[in-house]
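> Here is my input, please return the structure:
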Amino acid sequence: MNHPLDRPIWTALTTRQTGFAQEAGGIRRYHPAFGVFAASAEGTPESFRDLAALVPIGGRAHEAGAFY
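Prediction:
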């Protein structure tokens, strides 16, 4: 990635909006009270497991664009 806007959700959740983030391993997602978007540091199978750990049964998360 060459520009922060190449991955806006990841950039937001790892910089100015970290206070709104939930984190597990290499995944960040907005707290459900603020949004459903999630992003990963790397698009690995482990990242998907980390995401599953953050989303309760019946919960929602949406990766915006590429997950990696």
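
> can we go C-alpha only for contacts and neighbour counts from here?
OK.

> Could you name the helices and strands sitting against the helix or strand encompassing residue 11?
Using DSSP states H and E, residue 11 maps to helix 8-14. With contacts taken as 3 or more Cα pairs under 8 Å, 6 or more residues apart in numbering; DSSP states H and E, helix 8-14 sits against strand 27-30, strand 37-40.

> Buried residues, that helix. List them.
9, 10, 11, 12, 13, 14 (16 or more other Cα atoms under 10 Å).

> And for the fifth one, nearest residue in space, chain neighbours not counted?
In other words, residue 13. Among residues not flanking residue 13 along the chain, residue 21 sits closest, at 5.8 Å (Cα to Cα, 6 or more residues apart in numbering).

> One more, so I can put them side by side:
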Amino acid sequence: MPSVAGRERRTYGTGGQVPFATRMPKWLKEEYDAAAQRQGLSLSRLLEELIKLEPLLSPREADDQSADQLSA
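The predicted structure follows:
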């Protein structure tokens, strides 16, 4: 994939990446492409950053795990 001027580079070999594919409506992909371009990111990097924003546990589950760790 060609480089894009101004886009942040990652150090080669540090990711342990695996392929990720999905299907979505064309209009949605166009919106994500535009958002990625506005932020100077690749679409993959934008999706990675968005996933990081979404906690994998609900607040209640996170609180329960924290309490379990404290009592251990």
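
> How alike are these chains, TM-score-wise?
The pair, once superposed, lands on a TM-score of 0.24 when counted by TM-score structural alignment, normalised by the length of structure 1; 23 aligned residues with a Cα RMSD of 2.8 Å.

> Isn't the residue nearest to residue 13 of structure 1 up against residue 30?
Yes. Between residue 21 of structure 1 and residue 30 a contact is recorded at 4.6 Å, counting by Cα atoms under 8 Å.

> So for these two, which residues contact both of them?
residue 13 (Cα atoms under 8 Å, 6 or more residues apart in numbering).

> Look at the two and report which has more neighbours.
Regarding residue 21 of structure 1 and residue 30, a neighbour count based on other Cα atoms under 10 Å identifies residue 30 as having more, with 22 against 19.

> if I look at that one, how far off is residue 63 of structure 1?
11 Å (Cα to Cα, to the nearest Å).

> what does residue 46 of structure 1 give?
15 Å.

> re earlier: format the helices and strands packed on helix 8-14 of structure 1 as TSV; extra columns: distance to residue 52 of structure 1.
Output for those, formatted as TSV (distance: least, Cα to Cα, whole Å):
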stretch	distance to residue 52 of structure 1
strand 27-30	10
strand 37-40	11
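
> Relative to residue 50 of structure 1, tell me which of those strands wins on proximity.
Among the helices and strands packed on helix 8-14 of structure 1, the nearest to residue 50 of structure 1 by Cα to Cα is strand 27-30 (6.2 Å).
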